[in-house]
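**Q** Got a predicted model here, sequence first, then my questions.
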Amino acid sequence: DDLSYSFLQVARTEARITSRAGLAQFEAARCIRDLAGKAHSTQLAQLAARMTSAIRASSRLGEDPFLKIKGLIQDMLEKLEKEAEEDAAKKGFCDKELAESNEKKADKTNEIEKLSTQVDKMSSRSAELKEEIAALEKALGELASGQAGMDKLRFEEKEIYTKNKADMEQGLDGIKIALKVLSEYYAKADKAHSSADGAGGSIIGLLEVVESDFTKGLAEMTATEESSLSAYDTETKENEIEKATKEQDVKYKVKESTELDKTVAETTSDRSGVQAELDAVLEYLQKIEEECIAKAETYEDRKARMVAELAGLKEALRVLNEESTDGALIQTASLRGVRRHSHA
């Protein structure tokens, strides 16, 4: 009877162990199912379903599903831990690439802005120089035109002066000859013409006045010519200096403008090269952002979810392991009791 009682006690204990183990297994499955709902995790939901199916199948077959359930949880743990490691590595890669790409973007953008500023400044200066060159060339044209007018006027004045001077000198010479002849005539001792002395004196006086006028006119004409020639020479010299100065100014400004235009072309080409580099950086940055910047879930949210999932799986394993340990202790104690009864 005692032996029968002991076997009955062992059977009941084993049934209790099986019942407690089953409860623990279902509790672990429920824990994972709840976690799947909170985390909206399809993987955990599938795991919970597989655990429940394994428990029910083992119950029908009279098998212990503990190892299978533990294996399912352990596999999921390893899978999630691997995903977490890959996610962390991806996060590191993304942070590095995004930081470097944004830095390159800023550098290239700043470089383009500097080159654009240089191009604008040089282009503006070149345009100013071209305006100044045009103004100088216009002034040189006006100067040449003015000098040509002066040359023509001087030539005409010189011709008039030369002709008038010759006429005046010829007239003056004629008057001087007439005065000499008359003076000699009336100075003779022969008084045959004494009755005409009064008239002769008047004629000589008149000729002397005319001679004085001619002499004065010739002097004024010569002075005017000399003054005009001096003014012409002075202005011509000033024009030559102004022309040389302006031509030299044009030469330097043309040279500077040409060099600026060349530098503008080179700088524009450099800017195009930098722009191409920036376009490549922007294209890569867009690709990295699409790959790395989550639209629905950030890395921090994803990390928190995975931490919660891992914690839940570890908790499920703990429950199973504790129940397995408790069951083993109870089973050992029960078997010892059976042995004592059998020895008795």
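**A** It's in. Numbering: from 1, shown residues only.
**Q** Please make it C-alpha for all contacts and neighbour counts, starting now.
**A** Fine.
**Q** What strand or helix carries Ala294?
**A** Using DSSP states H and E, Ala294 sits in no helix or strand.
**Q** Give me the neighbour count for it.
**A** Look at Ala294: counted by other C-alpha atoms under 10 Å, it has 11 neighbours.
**Q** Check Met168 too.
**A** Per other C-alpha under 10 Å, the neighbour tally for Met168 reads 17.
**Q** go on, the one 10 residues further on?
**A** Ala178 is surrounded by 16 other residues when neighbours are defined as other C-alpha under 10 Å.
**Q** Contacts only, for it.
**A** Ala178 is in contact with Leu207, counting by C-alpha atoms under 8 Å, 6 or more residues apart in numbering.
**Q** What distance do you get for it to Ala189?
**A** Distance, Ala178 to Ala189, using C-alpha to C-alpha, to the nearest Å: 20 Å.
**Q** ditto for Gln46
**A** From Gln46 to Ala189 the distance is 168 Å (C-alpha to C-alpha).
**Q** higher neighbour count, these two?
**A** Applying other C-alpha under 10 Å to Gln46 and Ala189 shows that Gln46 carries more neighbours, namely 14 against 9.
**Q** what kind of secondary structure is Ala296 in?
**A** coil (DSSP: H, G, I helix; E, B strand; the rest coil).
**Q** Wait, Cys31 touches Lys314, no?
**A** No - with contact defined as C-alpha atoms under 8 Å, Cys31 and Lys314 do not form a contacting pair (10.7 Å).
**Q** Following the chain past the helix or strand harbouring Ile177, name the next helix or strand.
**A** Element membership of Ile177, judged by DSSP H and E, is helix 66-186. Toward the C-terminus, helix 66-186 is succeeded by helix 197-292 as the next helix or strand (DSSP H and E).
**Q** counting contacts, what elements does that next one pack onto?
**A** Contacts defined by 3 or more C-alpha pairs under 8 Å, 6 or more residues apart in numbering; DSSP states H and E place helix 197-292 against helix 66-186.
**Q** could you give the angle of the helix it packs on to helix 197-292?
**A** Calculated by axes from the mean of the first three to the mean of the last three C-alpha atoms, to 10 degrees, helix 66-186 forms an angle of 180 degrees with helix 197-292.
**Q** Stretch 48-58: which residues count as buried?
**A** 48-49, 51-52, 54-56 (16 or more other C-alpha atoms under 10 Å).
**Q** for stretch 191-204, that is, sorry about that
**A** Within stretch 191-204, the residues scored as buried using 16+ other C-alpha under 10 Å are 200, 204.
**Q** Is Thr267 in contact with Thr117, as I believe?
**A** No - shown here, Thr267 and Thr117 do not form a contact pair, counting by C-alpha under 8 Å, at 10.3 Å.
**Q** Name the residue in these two with the higher neighbour count.
**A** Thr267 (17 against 12).
**Q** put this beside the first:
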Amino acid sequence: MQRLCLCLLASIALASDVTPVQKVVQMLETMKEKGTKEMNEEQVQYAKFEEFCKGTLAEKGASITSAADQIETLEAEIESATSEAARLAEEIGGHAADIEAASKEKQNATELRETTRSDFVATLKDYTESIDAVGRALKVLKAEKKSSSFLELQAVRDLKTLPISAADSLDAYIKGSSLIEAAPEAKTYEFQSGGVISMLEGLQDKFVDERVSLEKEEAKKRHSYEMLVQSLDAQLAQSKKDQDAKVQFKAKKLQAKASAEGDLDETKTEKASDEKYAKDLKATCSKKAAAFDERQKLRKEELEALTKAQDIISSGAVAGSAEKHLPGLVQTATSLAFLRSFSARPEQLEQVTRFLQQRAESLKSRVLSATAERAAADPIAKVKTMIEQLIVKMQDQANEEATKHGWCQAELASNKAMREEKTDQVDSLQSEIEELSSSIAKLGEEAVTLNEELTQLTTAMANASEIRQKEKQKNADTVRDAKEAQEAVAQALQVLKEFYAKAGAATSFLQTKTTEAVPETFSEPYTGMGGESGGVLGMMEVIASDFARLQAETQAAEEAAKAEYEEFMEDSKVDKATKSKTAEHKESKKLSKSQELMATETDLQGTQKELDAANAYLEKLKPDCLDTGASYAERKAQREEELKDLETALKMLETV
């Protein structure tokens, strides 16, 4: 029997360098060492993963808070731009109403002026024709041309401007003259003719005076119209400038609103992406933490089981080496990372001269003083003509100065408005340049941050792929080793079972009965260590079932790790695409802002030039419009006094 066991063991040893039991013992020892090492590595790996979770979640939390603050700021900017655009639209409408009202007022004034001018021309024509007709009648009457006088007198009688009393006198004269022709009486005719001549001369003077008054009134109306039109034109120009400026400002506000709305949508998208990422990562980190705790617990239990199994298999008759792999659901913690011109008497001339000298001294007027000197030296008729011409000249000068004053006021007002407008524009453009520069810098920083996050994400994906590949290979090796171990245990079981079966059968024929006296050598037949083999075989069967369980659990863990890796890679790809698109958008927006900055700087240069030109133009206006000594009102009052005195002097000369 012993020889048979020895033969069997020898045959097993010859078939393999080590026995299956020794292989199991060796595997158990190796698995213990490997399990201890992997448990320590898993602790280090999880510590890194835990640190990654805390850092990434804190980073995402800060990013989400920053995005929320930015969303609040952008919404406030949008609301402000919307309100400002609405206000500007209302003010633009007000300017449009002002322009329409001023244009209508100018049109009405022009139509009234054309009507008044037409009436003046017609009335002036009537007075001119009346003066000519009276002049011709006086000429024929003084020449005593009776044949022609009736025709000329009839022409005077037909005048529209002829007073009723003069018409009655002419009718009586014409009727009386007809009777005289029938019974001529020279003295009577001469008497009547003299009265008509005197009447006509007076009528002629009246027509001349009325024509002069008409012309003066027309000059005043024309001047008033020109001043009104000048004022309305200045008002229209200013209203149009204000309207254009506000239209441009409104367009900028709407553009800023659209830009802010784009940034808001982008920020909301990025915030939502970060929130989803943080939520998924938090869930993954929690899941990994629970898995880590469970794995550590299983590893400890596994090491205890391996030690116990090794002690059992290594004890007694089941002496051998430990098997290579028997980890209890040994898994490598996968670290996943989740990374947007008349005559007068001489005494009148002396009186006029004294009057003018007195007024010249009173007013300190060089005009009146010069006129008094001329009146003392020239004939009366010439003095009268001189005064009339001087009055007309001073009236023209008054009109010219009033026109110039109006022009100066309009130009000064326009220049002031232009300087204020350009100053405001310069300030606004400088503020816009500062805002654009800040925005460009911020976009640059955000783009750098996104690129860094993309780099980290790419690295994390590469690391995850590397870890996954190692994990996959490791699981494959584990499954292969588990299969080999099952085969080895099965082989050991088969060997032992065959051995004990054979041992039982062999010993049953060893003892025979004899009648001869033989020394008793064994009291019982030897059946081998069958009783002990039951425990060994049971343990071997447990070991086999453990390897089968290891294979099944490793395969299940492989499927779970594969799904988790694929989910991580998909989330990372989406996050990477989002960040890449956001980075491209920020770079594009930065380029757009840079171009806008260049355009704004060009606008600032142009506006500054316009402001400089307006300041230079003000310096040109000062000599003629501001630095003129006496004010316009003082010069106007002085001229009005001089005109009044000249008209008084003229009336003194015209007194008969």
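**A** Thanks, I have the structure now. Quick caveat: nothing in here was measured; it's all calculated off a predicted structure.
**Q** Any idea what the TM-score comes out to?
**A** Scored against TM-score structural alignment, normalised by the length of the first structure, the superposed chains reach a TM-score of 0.67; 293 aligned residues with a C-alpha RMSD of 3.9 Å.
**Q** Make a markdown table from the buried residues of stretch 48-58 of the first structure and add secondary structure to it.
**A** Shown next, in a markdown table, are the buried residues of stretch 48-58 of the first structure (three-state DSSP):
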| residue | secondary structure |
| --- | --- |
| Ala48 | helix |
| Ala49 | helix |
| Met51 | helix |
| Thr52 | helix |
| Ala54 | helix |
| Ile55 | helix |
| Arg56 | helix |
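**Q** just curious, which of those residues is nearest to Tyr284 of the first structure?
**A** Nearest to Tyr284 of the first structure among the buried residues of stretch 48-58 of the first structure is Ala48, at 41.3 Å by C-alpha to C-alpha.
**Q** give the contact list for that closest one.
**A** Counted by C-alpha under 8 Å, 6+ apart, Ala48 of the first structure has contacts 29-30, 32-33.
**Q** cool, and Gln608 of the second structure?
**A** 422, 426.
**Q** mind running it again at 10 Å?
**A** 419, 422-423, 425-426, 602, 614 (C-alpha atoms under 10 Å, 6 or more residues apart in numbering).
**Q** and what of Gln348 of the second structure?
**A** Counting by C-alpha under 10 Å, 6+ apart, Gln348 of the second structure has contacts 354, 380, 649, 652-656.
**Q** so what corresponds to Lys253 of the first structure in the second structure?
**A** Under the alignment by TM-score structural alignment, Lys253 of the first structure pairs with Lys586 in the second structure.
**Q** How many residues are close by that match?
**A** Lys586 of the second structure has 24 neighbours, counted by other C-alpha under 10 Å.
**Q** For it, give me its contacts.
**A** 263, 266, 340, 440, 442-447, 450, 580, 592-593.
**Q** can you check Ala417 of the second structure too?
**A** Neighbours of Ala417 of the second structure in contact, by C-alpha under 10 Å, 6+ apart: 238, 241-242, 411, 423, 614.
**Q** rewinding a little: tell me which of the contacts of Ala48 of the first structure is nearest to Met306 of the first structure?
**A** Nearest to Met306 of the first structure, judged by C-alpha to C-alpha, of the contacts of Ala48 of the first structure is Ile32 at 13.0 Å.
**Q** Next, find the distance separating Ala167 of the second structure from Leu138 of the second structure.
**A** Applying C-alpha to C-alpha to Ala167 of the second structure and Leu138 of the second structure gives a distance of 15 Å.
**Q** Give me the more crowded residue out of those two.
**A** Leu138 (23 against 17).
**Q** which residue in the first structure lines up with that one?
**A** Using TM-score structural alignment, Leu138 of the second structure sits opposite a gap in the first structure.
**Q** Correct me if wrong: Leu138 of the second structure contacts Leu151.
**A** No - assessed by C-alpha atoms under 10 Å, Leu138 of the second structure is found out of contact with Leu151, at 12.0 Å.
**Q** returning to that earlier point: ok, of the contacts of Ala417 of the second structure, which one's closest to Lys297 of the second structure?
**A** Thr423 (76.8 Å).
**Q** list the contacts for the nearest residue to the closest one once chain neighbours are set aside?
**A** Closest residue in space to Thr423 of the second structure, ignoring its immediate chain neighbours: Leu611 at 6.8 Å, by C-alpha to C-alpha, 6 or more residues apart in numbering. Listed by C-alpha under 10 Å, 6+ apart, the contact set of Leu611 of the second structure reads 415, 418-423, 425-426, 605, 617.
**Q** before we move on, back to that, highest neighbour count among the contacts of Lys586 of the second structure?
**A** Among the contacts of Lys586 of the second structure, Arg340 has the most neighbours (other C-alpha under 10 Å), with 27 neighbours.
**Q** number of nearby residues for Val10 of the first structure?
**A** Using other C-alpha under 10 Å, Val10 of the first structure has 20 neighbouring residues.
**Q** repeat for Met306 of the first structure
**A** Once other C-alpha under 10 Å is used to define contacts, Met306 of the first structure is seen to have 18 neighbours.
**Q** which one in the second structure is aligned with it?
**A** Looks like Met306 of the first structure aligns to Arg639 there (TM-score structural alignment).
**Q** before we move on, which element is that match in?
**A** Here Arg639 of the second structure is assigned to helix 632-654, by DSSP H and E.
**Q** same thing with Ala290 of the second structure?
**A** helix 186-314.
**Q** now the angle from that helix to helix 530-621?
**A** Taking the same axes, to 10 degrees, one finds that helix 186-314 of the second structure is oriented at 160 degrees with respect to helix 530-621.
**Q** Over which residues of the first structure does helix 186-314 of the second structure lie when aligned?
**A** Counting by TM-score structural alignment, helix 186-314 of the second structure falls onto no part of the first structure.
**Q** again with stretch 41-50 of the second structure
**A** The aligned range for stretch 41-50 of the second structure is empty, by TM-score structural alignment.
**Q** That stretch: which residues count as buried?
**A** The neighbour-count check on stretch 41-50 of the second structure (16+ other C-alpha under 10 Å) flags 42-43, 45-46, 49-50 as buried.
**Q** okay, these in JSON lines with secondary structure and distance to Lys246 of the second structure next?
**A** Formatted as JSON lines, the buried residues of stretch 41-50 of the second structure follow (DSSP: H, G, I helix; E, B strand; the rest coil; distance: C-alpha to C-alpha, whole Å):
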{"residue": "Glu42", "secondary structure": "helix", "distance to Lys246 of the second structure": "68"}
{"residue": "Gln43", "secondary structure": "helix", "distance to Lys246 of the second structure": "68"}
{"residue": "Gln45", "secondary structure": "helix", "distance to Lys246 of the second structure": "64"}
{"residue": "Tyr46", "secondary structure": "helix", "distance to Lys246 of the second structure": "63"}
{"residue": "Phe49", "secondary structure": "helix", "distance to Lys246 of the second structure": "58"}
{"residue": "Glu50", "secondary structure": "helix", "distance to Lys246 of the second structure": "58"}
